[in-house]
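S.K.: structure for this input, please:
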Amino acid sequence: MGGVCSRKRDQQVVEDGMRRGVSGRYGKSGSSKWLLTSFSRPMVVHQPGLAICPSLMELCIDKICEDINQYSSFTMLPKDISQQIFNKLVLSHLLTDVFLQKFRDCALEDVWLGEYPGVQDSWMDVISTQGTSLLSVDLSGSDVTDIGLGLLKECSSLQALTFNHCENISEIGLKHISGLTNLTSLSFKKSAAITAEGMCAFSSLINLEKLDLERCTGIHGGFVHIKGLSKLESLNIRCCKCITDLDLKAISGLNNLKELQISNSNITDFGLSYLRGLHKLVMLNLEGCNVTAGCLDSISALVALAFLNLGRCGLTDDGCDKFSGLESLKVLNLAFNNITDACLVHLKGLTNLESLNLDSCKIGDEGLANLTGLSLLKSLELSDTEVGSSGLRHLSGLTHLETLNLSFTLVTDSGLKKLSGLTALKSLNLDARQITDAGLSALTSLTGLVHLDLFGARISDTGTNYLRCM
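M.R.: Below you'll find the model as predicted:
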């Protein structure tokens, strides 16, 4: 087995409700975020005792990139070859404004330069020459201005455009994209240019399926411009404090919405009543919103809802009986709320649940008795709760459980024996001072573990011997 030790800090719950972590803007300087694009890097795969040779094409691409100074243009090459050369230069961090000139009129389909250093308007002159061949562009974190964005008007086939964290784009620049009616995906995260008036440029994007305006602080009142985008399936407006109930009224007619993220906004239970008609909605993220359990009246009308994030909403037990109506839920995040065992009584009927997050809730051993029937659970988060050893007996029948977090609980060595039958476990967090070598001896049957967190536990060489048996 492999193990990772990490101590829990004051982490935010990731706003998709699935995992926890901390997110933030990636800087333009030394960040390697730009490497994490969707294309694969041709490479030789090295494994112990095994070496897979690169293909002839990969060797050719590598050689061309190595001798890049010998070529003046790649226009004579098939466009798929030019694309691979371009991708290789980006992944190797070798692309410069001079080398980019060699790709003028090469009919590239994808230009992924998110967080790549040095990208500015002069680069857009070459990018725009790809014309109708260009299908996707990512220029996140670049210094491109309205002028550079305007050059994309010639790329009428563009389907995906990402301009996250671009500080030099204004409302004037947004008008340039109004004619890109083939766009299906548009992202302008943390952009000051996206205001209520600026969103007018989106009204003509009739094929748009995904719109990401996360951390855009001036969009209140602008949703009237997108109410006609009937194909929209995903809308991300999380961390936009300006969002109010009236904004939800404006999007209430987007009947094809499947994913809506509105965490950390100023919406209330009343605002959520406008969403009752979104019968195709599968995922709803309300983390950190000013809602109560009363919002479950409206949420229960969302018959397709499978993923619900109510973390950090300050929920109490009052009104939690409405959870029993959410029988289609697969993922439920209730972390960092003031709920107790009394709330868990109303989760017993959610038999389709695969993931449940109760991090830092005021629950204890008796509350876990209500989870015994959730036989499909794969992930259970109990960190910072009052759960102790006796409560673990209620988990013994959850044989599909793959991830279990018991950090900062009251669980002791004796309680770990109750986990011995959870042979599907792949990740177990036991970051707790009261766990010692004796507790590890009960875990030797968990041979599928690939992650075991013992950061705060008191483990000696004797305990590590038990780990070798896993």
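S.K.: C-alpha only now, for contacts and for neighbours.
M.R.: Noted.
S.K.: same for the helix or strand hosting residue 247, what does it pack against?
M.R.: Element membership for residue 247, per DSSP states H and E: helix 245-250. On a contact count with 3 or more C-alpha pairs under 8 Å, 6 or more residues apart in numbering; DSSP states H and E, helix 245-250 meets helix 269-272.
S.K.: give the buried residues for the helix it packs on.
M.R.: 269, 271, 272 (16 or more other C-alpha atoms under 10 Å).
S.K.: closest one of those to residue 455?
M.R.: Lowest distance from residue 455 to the buried residues of helix 269-272 (C-alpha to C-alpha) belongs to residue 269, with 40.4 Å.
S.K.: that older thread, check the offset of the helix holding residue 247 from the chain's centre.
M.R.: Computed by C-alpha atoms, centre = their mean, to the nearest Å, the chain-centroid distance of helix 245-250 equals 24 Å.
S.K.: equivalent analysis for stretch 365-373, please.
M.R.: From the chain centre to the centre of stretch 365-373 is a distance of 29 Å (C-alpha atoms, centre = their mean).
S.K.: just checking, residue 295 touches residue 276?
M.R.: No - using C-alpha atoms under 8 Å, residue 295 is not in contact with residue 276, being 10.7 Å away.
S.K.: how near is the residue located most distally from the centre of the chain to residue 64?
M.R.: Most distant from the centre of the chain: residue 70, at 42.1 Å, with distances by C-alpha atoms, centre = their mean. From residue 70 over to residue 64 the distance is 9 Å, taken as C-alpha to C-alpha, to the nearest Å.
S.K.: which helix or which strand is home to the residue nearest to residue 42 when sequence neighbours are not counted?
M.R.: Excluding its sequence neighbours, the residue lying closest to residue 42 (C-alpha to C-alpha, 6 or more residues apart in numbering) is residue 58, at 6.1 Å. According to DSSP H and E, residue 58 maps onto helix 56-66.
S.K.: one more to put side by side:
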Amino acid sequence: MAAGVRGESACWDAFPADLLAEVLRKFPESDALSLGSVCQTCRSSKKLREALLELRRGTTLRKLDLSGCDLTMPAGTLLDLLWNLTQLEHLAIAQQLPKYDACFQVDDELCEALGRMRGLTHLDLRQPSPITGRGLDRLAGLERLRTLRLGPCAGLLDSSFQSIACHTQLTELDICFGEKGRTCTSLPAEVLAQLATLPNLVSLQLAGFDTSRTEDLPSLHCLSTLTHLGLSQVTNSRSPGGVATFLRCMPIQSLIRLELNQCNIGIDVFPLISQATTLRALSVTQCSPVYGLDLHHMSGLSRLESLTLDHSHPLSSNWSFLQHLTRLTQFSCAAHKDALPMSSDHNIAGLLENAIARKDLQRLDLRGHLLGKELGDIAALTALTELDISAAGCDVASHPSIACVFNLGLAQLAGLSRLQRLNLACTAVDEEGLRGICSGLRELLHLDLSGSAVEDADLAHLTKLPRLQSLRINNQPALDDISDAGLAEVSRVSALRCLEVKGNQCITAAGLKHLSALTGLSDLDVSDCSAINPKRALNSLQGCTALRMLCLGSAYSVCHAEPCRDPPRVSKASIAAFRARMPFLHTLTLAPHHIVPDVPCKKVMASAVQNLEDWMLWLMLIWLSISGSTQELVKALRTTI
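M.R.: Presented below is the predicted three-dimensional model:
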């Protein structure tokens, strides 16, 4: 929770709308203006309404993103405010989670009003909504529309979809019919028939429907420009062949990218995919195919560059088709969450044996597998730049024999001289393994050791990585917690820019002083380190003047170490003074129960906002909510503007 992310509404409501509008005008015309975090901060739309009222006078705003906003206003009121934004081309009102208690709702009435904003070219209304075919008809007036994203909105399945034919300029269409976890409704054939009338469609994403009652699907082979197809949450209550039925009516021969997510697929799916000879990227994630499904049909996809088979049930015992994918540079096969973690479950040894033929493979993701001797095969992939062999969800401690083999195998990875990213989170890597990889990975930029067996003294090996810029050592096991001594070792990694050590209970504010030696440190996350006193931490970090992002404090109302005591607290004046000394700081995350109210002096507040033109809007409002003094902030802002 960010300091001020739960800002006081009274403080926000006292902020002058004309001043907020003046700040908004400072954004370049080409920039997308996002108010989502602002409205989530304030939990009030009163000032948003007033600011937009001011903003629409003489503005040339082209992009407006209200995604995630807590829009406690009728849809008609919002549209009245947007009406005079005559230059507006991009509008997003997306919402990740349904808010059934909010009065704002994307419905047919809103669509009718949006249909009169003839200049719109991109419209994003992705949130649970009661839009029906009537609402879709009202959008028919947007003849310039090139991107349309809707849903979940099950009401659209009861419509004829005829009005979609009016959007002849549409290049991207993304529609979700049913919400995740709910029973999907059958997709009428009439809907697909109308999609065939979109001559310029390049990308089509459809989600949340059932194909069991869909017969004699119309052909969409006329969509000659379609290159990107995505199907998500597509089911068939009668047989696992629903996706195949859908693919047969699509122009798969011209596809460049195909994504299947959370779909029921059968044995006839991959033979169909093999016809997509122009395919460059294929993703099959969280799908439930027939066990032992053979992938040899993909041998003919000679142009395939990226292949993702994440979190699906065991697909194949024969990976020989990989030898024929001569252009493959990215491959991912993360373990299914319900599968056993051993590498033999997916025949990883056979996978790697065939992958070796792909000497130009650059990215490899084998998350969730307990690897051992297989690391020797990975070492043969000398072109690798990114490798993820993290084992989140695996019980590494119960496999001590694998832990030993794993660390011996890490030494072989030292030969991957081009490797830039390495994820070893939740693995059994210890001092021996860390020494092995640090001896040769001279180009490594990003390293994740979270949840591993690495201890303080082991971190001394990191100094052998001259280009290391990002390091994560989060949530170490209780016996291997990183302490102040570990930070002292980390401070010797001179190129470090981003450091995450959250969830380590042995780090104190005193240990943070070591980080002053990292003159380029820009991002630091020490949150949920219960031994760190936030007030002392701000004092210890005064030497880290390059900081752009800082997260500290516990997410809980009390510290883990002292559950019977109040959490350590820091004054708002101290926060403002710290910000004034940090010229590049744009994010300060601190839970509200760590903050005590007081009023920073006018001099400190003016110093904190002197570089307003370089700030994002939401940062300015965060300072409003943590300042405790609207008057002083307003005076400082008026002086600056």
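S.K.: so after superposing, what's the score?
M.R.: The TM-score (TM-score structural alignment, normalised by the length of the first structure) is 0.78; 426 aligned residues with a C-alpha RMSD of 3.8 Å.
S.K.: residue 63 of the first structure versus the residue farthest from the centre of the first structure, what's the distance?
M.R.: Residue 70 of the first structure is 11 Å from residue 63 of the first structure, by C-alpha to C-alpha.
S.K.: could you do residue 323 of the first structure as well?
M.R.: For residue 323 of the first structure, the distance to residue 63 of the first structure (C-alpha to C-alpha) stands at 60 Å.
S.K.: who's more crowded, these two?
M.R.: Summary of the neighbour comparison: residue 323 of the first structure and residue 63, criterion other C-alpha atoms under 10 Å, with residue 323 having more neighbours (22 against 12).
S.K.: and the more buried one, what pairs with it in the second structure?
M.R.: With TM-score structural alignment as the matching criterion, the partner of residue 323 of the first structure in the second structure is residue 437.
S.K.: and what about that match, helix, strand or coil?
M.R.: When classified by DSSP: H, G, I helix; E, B strand; the rest coil, residue 437 of the second structure comes out as helix.
S.K.: what sits against the nearest residue to it once chain neighbours are set aside?
M.R.: With sequence-adjacent residues excluded and distances taken as C-alpha to C-alpha, 6+ apart, residue 437 of the second structure is closest to residue 414, at 4.9 Å. Counting by C-alpha atoms under 8 Å, 6 or more residues apart in numbering, residue 414 of the second structure touches 379, 436, 437, 438, 439, 440, 441.
S.K.: and which of the residues you listed is nearest residue 63 of the second structure?
M.R.: residue 441 (43.5 Å).
S.K.: and that closest one, how many neighbours?
M.R.: By other C-alpha under 10 Å, neighbour count at residue 441 of the second structure equals 24.
S.K.: so who does it touch?
M.R.: 414, 415, 416, 417, 418, 419, 465.
S.K.: which residue lines up with the fourth one in the first structure?
M.R.: Taking TM-score structural alignment as the criterion, the aligned counterpart of residue 417 of the second structure in the first structure is residue 303.
S.K.: also residue 349 of the second structure?
M.R.: Match for residue 349 of the second structure (TM-score structural alignment): residue 245.
S.K.: residue 157 of the first structure -> the second structure?
M.R.: Using TM-score structural alignment, the partner of residue 157 of the first structure in the second structure is residue 254.
S.K.: how close does that match sit to residue 455 of the second structure?
M.R.: From residue 254 of the second structure to residue 455 of the second structure the distance is 52 Å (C-alpha to C-alpha).
S.K.: format the contacts of residue 441 of the second structure as TSV; extra columns: distance to residue 529 of the second structure.
M.R.: Conversion of the contacts of residue 441 of the second structure to TSV gives the following (distance: C-alpha to C-alpha, whole Å):
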residue	distance to residue 529 of the second structure
414	32
415	36
416	34
417	35
418	34
419	31
465	26
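S.K.: dump these into CSV; add distance to residue 306 of the second structure and secondary structure as well.
M.R.: Below are those laid out as CSV (distance: C-alpha to C-alpha, whole Å; DSSP: H, G, I helix; E, B strand; the rest coil):
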residue, distance to residue 306 of the second structure, secondary structure
414, 25, helix
415, 24, helix
416, 20, coil
417, 22, coil
418, 19, coil
419, 18, coil
465, 29, coil
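S.K.: by neighbours, which of those residues wins?
M.R.: Result: residue 419 is most packed of the contacts of residue 441 of the second structure (other C-alpha under 10 Å), 24 neighbours.
S.K.: so what's that residue up against?
M.R.: Residue 419 of the second structure is in contact with 383, 384, 385, 386, 387, 441, 443, 444, counting by C-alpha under 8 Å, 6+ apart.
S.K.: the first one -> the first structure?
M.R.: When you say that, I think you mean residue 383 of the second structure. Using TM-score structural alignment, residue 383 of the second structure sits opposite residue 280 in the first structure.
S.K.: circling back: now the helix holding residue 58 of the first structure: how far from the chain's centre is it?
M.R.: 34 Å.
S.K.: quick revisit: compared with the second structure, how much does the helix holding residue 247 of the first structure deviate?
M.R.: Comparing helix 245-250 of the first structure with its match in the second structure after superposition yields a mean distance of 2.4 Å (mean C-alpha distance after the TM-score superposition for the first structure).
S.K.: next secondary structure element downstream of that helix?
M.R.: strand 259-261.
S.K.: who are the packing partners of that following strand?
M.R.: strand 234-236, strand 283-285.
S.K.: out of these, which gets nearest to residue 211 of the first structure?
M.R.: strand 234-236 (5.1 Å).
S.K.: in the second structure, what stretch matches that closest one?
M.R.: Counting by TM-score structural alignment, strand 234-236 of the first structure corresponds to 330-332 in the second structure.
S.K.: buried set for the matching stretch?
M.R.: 330, 331, 332.
S.K.: quick revisit: can you list the contacts of residue 414 of the second structure in TSV and add distance to residue 495 of the second structure?
M.R.: Shown next, in TSV, are the contacts of residue 414 of the second structure (distance: C-alpha to C-alpha, whole Å):
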residue	distance to residue 495 of the second structure
379	26
436	20
437	18
438	15
439	17
440	17
441	15
